[in-house]
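Peer 1: my questions are about this predicted structure, shown below with the sequence.
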Amino acid sequence: MKTGLVILREQAGHETGSHPENANRFPGVLDRLGEDSMKHDLPILESREALVEDLLRAHTEYHVENVRAAAENGPTWLDGDTVASPHSYEVALRSAGASLVAVDAVTGPEKSADSLFAIIRPPGHHATADRAMGFCLFSNAAVAARYAREQLGIDRVAVLDWDVHHGNGTQDILYDDPSVLFVSFHQWPLYPGSGWIDEVGVGEGRGFTVNLPMPPGSGDLEHIEGFNAIAGPILDQFNPGLLIVSAGQDGHVADELASQNLTAAGYHGLAQASAEFAASRGIGLVALHEGGYNPNTLPLLDHAIYAGIGGFAPDLAGDAPAPETEEIGWHERLVQIRRIQSAYWAV
């Protein structure tokens, strides 16, 4: 499986000060993944600016203009968690554009890679069609999915989100769309408060939103079991022409913004399972960076994902150990999820 990176050199232009989502998240990541790329002779692609018309496939004109104006007059707080500094609009365009570079590279007869990992900020999965929130300005995953559908003519696109926070923005944009399957693993309850099992889509999109709200304390075992029991079979039945992963690593045991117990091995397992599914279908995989706020552990976690989608052996030495397994109510939750989803899929 040939993989590679898409990098955003201008990411520091989105200035957020001491905010958890800040420019200090990625220098160590880029060093580690750059070493991986050199060692395994993997390509590193540059981002480009998305066009306004690309954003308008997922967002309202009002929202795009609101972010632009907020940045122009910045720093401006768009909500209690989300700031736009003077260069944030341009950086957000390049963050969304990196997702489009990745989609272009893994699809079509002239594709140059089987998978790509886009190291981008600001993240995107909380941004709704008309609102910036939760550190996010534009939904990179939804923009990429709509681009693949409407610009490239891919019939069905799947978005798999394993960030510890529910991807409410991506869900909001795609909620009535039967051509894009949205599957989310996330801690529940937790910000933003959405993503319960009965949120399955509306209208023609009913059944094409799959939420796996994970109990606090969930770790590698629970997430891999959820993939094998629910996400994987549904992906298989949906039969997408492209898989987009919203890769947030804030469910790691050492990340303080949540209370999950994933390790680097667990993230490698999720990435590997995603890549194996994509390879089995002969489709491209695009991983878009979302959360992950511990700069000491993020390089290792992103290395684990890069190795998982690229099929090379990871070096997971130095990871924080997961606590001993406790009863957290996961199997009862899995029964609930299966009961809801069995109305739409064979699970």
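Peer 2: Received it, and whenever you're ready, just let me know what you need. Numbering: from 1, shown residues only.
Peer 1: use CA for all of it now, contacts and neighbours both
Peer 2: Fine.
Peer 1: mind checking how far stretch 56-65 is from the chain centre?
Peer 2: How far stretch 56-65 lies from its chain's middle: 20 Å, per Cα atoms, centre = their mean, to the nearest Å.
Peer 1: straight-line length of it, end to end?
Peer 2: 11 Å (Cα to Cα, to the nearest Å).
Peer 1: what's the answer for stretch 133-152, then?
Peer 2: With Cα to Cα as the measure, stretch 133-152 spans 29 Å from end to end.
Peer 1: may I see the buried residues of it?
Peer 2: 133-149 (16 or more other Cα atoms under 10 Å).
Peer 1: quick one: the strands in the stretch 51-200 of the chain?
Peer 2: Assigned by DSSP state E, counting those that start in this stretch, the stretch 51-200 of the chain shows strands spanning 76-79, 82-84, 115-119, 157-161, 180-187.
Peer 1: who touches the longest one?
Peer 2: The contact list for strand 180-187, computed with Cα atoms under 8 Å, 6 or more residues apart in numbering, reads 145, 156-167, 170-171, 174, 195, 208-216, 218, 223, 231, 238, 251, 258-260.
Peer 1: now intersect those with the helices, please.
Peer 2: If you go by DSSP state H, the contacts of strand 180-187 have 145, 170-171, 174, 223, 238 in helices.
Peer 1: just these now: which is nearest G310?
Peer 2: H223 (20.3 Å; Cα to Cα).
Peer 1: how much space between that closest one and A231?
Peer 2: In terms of Cα to Cα, H223 sits 10 Å off from A231.
Peer 1: ok, back up a step: in TSV: the strands of the stretch 51-200 of the chain, plus mean neighbour count and distance to G292.
Peer 2: Below are the strands of the stretch 51-200 of the chain laid out as TSV (neighbours: other Cα atoms under 10 Å; distance: least, Cα to Cα, whole Å):
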stretch	mean neighbour count	distance to G292
strand 76-79	16	20
strand 82-84	24	16
strand 115-119	29	12
strand 157-161	24	13
strand 180-187	27	13
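Peer 1: as JSON lines, these with distance to A287 would be great.
Peer 2: Listed next are these as JSON lines, based on distance: least, Cα to Cα, whole Å:
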{"stretch": "strand 76-79", "distance to A287": "26"}
{"stretch": "strand 82-84", "distance to A287": "23"}
{"stretch": "strand 115-119", "distance to A287": "5"}
{"stretch": "strand 157-161", "distance to A287": "9"}
{"stretch": "strand 180-187", "distance to A287": "14"}
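Peer 1: among those, which is nearest Q11?
Peer 2: strand 115-119 (9.3 Å).
Peer 1: who's in contact with that closest one?
Peer 2: Under Cα under 8 Å, 6+ apart, the answer for strand 115-119 is 1-8, 26, 30, 98-99, 102, 105-106, 275, 284-289, 306, 309-310.
Peer 1: one more pass at 6 Å, please.
Peer 2: 3-7, 102, 284-289 (Cα atoms under 6 Å, 6 or more residues apart in numbering).
Peer 1: here's the one I want to compare it with:
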Amino acid sequence: MALKTGIVKGDIFLKHIPGDGCPDTPQRLKSIYSMLNDSDMQDIFVDVLPKKAEEEDILLLHSREYFEKIAETKGKELIAFTADTHACEDTFDAALYAAGGFLKAISQVVEKKLDNAFALIRPPGHHAEKSRAMGYCLFNHVALGAIFAQKILKLDRILIVDWDIHHGNGTQHAFERDPNVLFFSIHQAGLFPGTGIFTETGLGAGEGYTINLPIPKGYGDAEYTSIFECVLAPVAERFAPELILVSAGFDTHKDDPMGGMLMTAPGFAGITASIKKIADKICGGKIVMSLEGGYNSDALSGAVKAVLKEMAGITCCDVSAMAEKANKKKVDYVVRRYIEVHKYLWDFF
């Protein structure tokens, strides 16, 4: 059965041009938006017109001083925050519409106007800290979305899944003391920003509610799907979230220049199906994704298509069959390390 899957998109996101040499180019979204016009993608999805976030929305997470620092870039030529993170004259507006569009999608899913949604937006967000831009990211959409769901929509428990090849440091830091937000990140070990080791499990009351799986390069579709089934599914069922937010990065694709993973479009459908199975069982299917990385435009558009079709119920990946093809040694390494660290924090082992 086809589901009502919302898509946040807009030309404003193409106006963020971070300068020569930055992999986060407008072409990333142009390729995705072009793919949405394919014949097999017609009349399936619901457009969610991006809404500009208000200052008070951004201040749910970010400091006022930081907000004003980003706002000062409006209308100005290229400004560098770090060696890899820049703003141009339209970046501030793009970032506001990205955050606002994501919050609007969350509202519509929670209010059951949509079954699920995918915000195809930029600049990305998961590296942005409370008062610091980094890793191409300015405002942390997913972290803002979780706080918005807690404070404005009055939800109690939120699961954040980050499958980008890079660790979502900003998201982790936003919730590492919060036992009501479970943060699950699977990422390639040894890459930027250098955070997200197995033993980073949260602090204080939040201990145990941060799960980091830094994995060696060379993991593919079957391994990722198996890890989602072996690790994420049981802990998510125990946590029982009311909403699942996903930092969906596609730089784990085998053709992406950023890392050394072996994912393909069917694998992204597999991990989406695994998350969807969790959501259908626990929180009425409520999933909202936000685009993070993915820097090979052709690979990106194909992988996003596979995810969207899975979200909309057009395809239905056989998760078990895919997971059974995994290299057992690769999966066992991750599961064993996870259990070693978390067995004192969760009592179901």
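Peer 2: Sure thing, it's come through. Note that the structure is predicted; figures quoted are calculated from it, not measured.
Peer 1: TM-score for these two?
Peer 2: The TM-score (TM-score structural alignment, normalised by the length of structure 1) is 0.92; 337 aligned residues with a Cα RMSD of 2.0 Å.
Peer 1: returning to that earlier point: nearest to E332 of structure 1, out of the strands of the stretch 51-200 of structure 1?
Peer 2: Ranking the strands of the stretch 51-200 of structure 1 by proximity to E332 of structure 1 (Cα to Cα) places strand 180-187 first, at 15.1 Å.
Peer 1: between that closest one and strand 157-161, how many degrees?
Peer 2: Counting by axes from the mean of the first three to the mean of the last three Cα atoms, to 10 degrees, strand 180-187 of structure 1 lies at 10 degrees to strand 157-161.
Peer 1: strand 180-187 of structure 1 vs structure 2, mean deviation?
Peer 2: Its matched residues in structure 2 lie on average 0.7 Å from strand 180-187 of structure 1 after superposition (mean Cα distance after the TM-score superposition for structure 1).
Peer 1: how many neighbours does the nearest residue to W188 of structure 1 once chain neighbours are set aside have?
Peer 2: The spatial neighbour of W188 of structure 1 that comes closest, neighbours along the chain excluded (Cα to Cα, 6 or more residues apart in numbering), is P213 at 5.1 Å. By other Cα atoms under 10 Å, 24 other residues sit near P213 of structure 1.
Peer 1: quick check: P213 of structure 1 vs E324 of structure 1, distance?
Peer 2: P213 of structure 1 is 21 Å from E324 of structure 1, by Cα to Cα.
Peer 1: how near is the aligned residue in structure 1 for S301 of structure 2 to E276 of structure 1?
Peer 2: Using TM-score structural alignment, the equivalent of S301 of structure 2 in structure 1 is P299. Counting by Cα to Cα, the gap from P299 of structure 1 to E276 of structure 1 is 23 Å.
Peer 1: those two: who's more crowded?
Peer 2: Each of P299 of structure 1 and E276 has its neighbours counted (other Cα under 10 Å); P299 has more, 20 against 17.
Peer 1: assumed that one was part of a helix.
Peer 2: Yes. Counting by DSSP: H, G, I helix; E, B strand; the rest coil, P299 of structure 1 is found in a helix.
Peer 1: go ahead and confirm it touches D31.
Peer 2: No. Contact criterion Cα atoms under 6 Å: P299 of structure 1 and D31 do not qualify, at 8.1 Å.
Peer 1: helix, strand, or coil at A306 of structure 2?
Peer 2: Relying on three-state DSSP, one would call A306 of structure 2 helix.
Peer 1: that older thread, ok, so of the contacts of strand 115-119 of structure 1, who is nearest G269 of structure 1?
Peer 2: A287 (14.2 Å).
Peer 1: hang on, the closest one packs against V245?
Peer 2: Yes. Assessed by Cα under 6 Å, A287 of structure 1 is found in contact with V245 at 4.5 Å.
Peer 1: these two: who's more crowded?
Peer 2: Using other Cα under 10 Å as the criterion, A287 of structure 1 and V245 rank with A287 on top: 30 against 25.
Peer 1: now which residue in structure 2 aligns to the more buried one?
Peer 2: Counting by TM-score structural alignment, A287 of structure 1 lines up with M289 in structure 2.
Peer 1: can I assume its match sits in a helix?
Peer 2: No. Going by three-state DSSP, the assignment for M289 of structure 2 is strand, not a helix.
Peer 1: gap between it and G190 of structure 2?
Peer 2: For M289 of structure 2, the distance to G190 of structure 2 - Cα to Cα - is 25 Å.
Peer 1: over to E229 of structure 2?
Peer 2: E229 of structure 2 is 24 Å from G190 of structure 2, where distance means Cα to Cα.
Peer 1: looking only at neighbour counts, state which of those two leads.
Peer 2: E229 (20 against 16).
Peer 1: tell me how far the nearest residue to that one once chain neighbours are set aside lies from I282 of structure 2.
Peer 2: In this structure, E229 of structure 2 finds its nearest non-sequential neighbour in S274, 6.6 Å apart by Cα to Cα, 6+ apart. Distance check for S274 of structure 2 against I282 of structure 2: by Cα to Cα, it reads 13 Å.
Peer 1: for V8 of structure 2, what are its contacts?
Peer 2: Applying Cα under 6 Å, 6+ apart, we find V8 of structure 2 in contact with 48, 119-120.
Peer 1: out of the residues you listed, which comes closest to E129 of structure 2?
Peer 2: Checking the contacts of V8 of structure 2 against E129 of structure 2 by Cα to Cα gives A119 as the nearest, at 20.1 Å.
Peer 1: now do the contacts for the aligned partner of I12 of structure 2 in structure 1.
Peer 2: Mapped onto structure 1 by TM-score structural alignment, I12 of structure 2 lines up with E10. Residues in contact with E10 of structure 1 (Cα under 6 Å, 6+ apart): none are found.
Peer 1: picking up where we left off before, ok, of the contacts of strand 180-187 of structure 1, which come out buried?
Peer 2: For those, a burial check counting by 16+ other Cα under 10 Å picks out 145, 156-167, 170-171, 174, 195, 208-216, 218, 223, 231, 238, 251, 258-260.
Peer 1: report the buried residues of stretch 97-116 of structure 2.
Peer 2: Neighbour counts using 16+ other Cα under 10 Å place 97-110, 114-116 of stretch 97-116 of structure 2 among the buried residues.
Peer 1: actually stretch 38-45 of structure 1, sorry about that
Peer 2: Of all the residues in stretch 38-45 of structure 1, those buried under the rule 16+ other Cα under 10 Å are 42-45.
Peer 1: check stretch 294-306 of structure 1 too.
Peer 2: 294-295, 297-306.
Peer 1: which one of those is nearest E35 of structure 1?
Peer 2: Taking Cα to Cα as the measure, E35 of structure 1 lies nearest H303 of the buried residues of stretch 294-306 of structure 1, at 9.8 Å.
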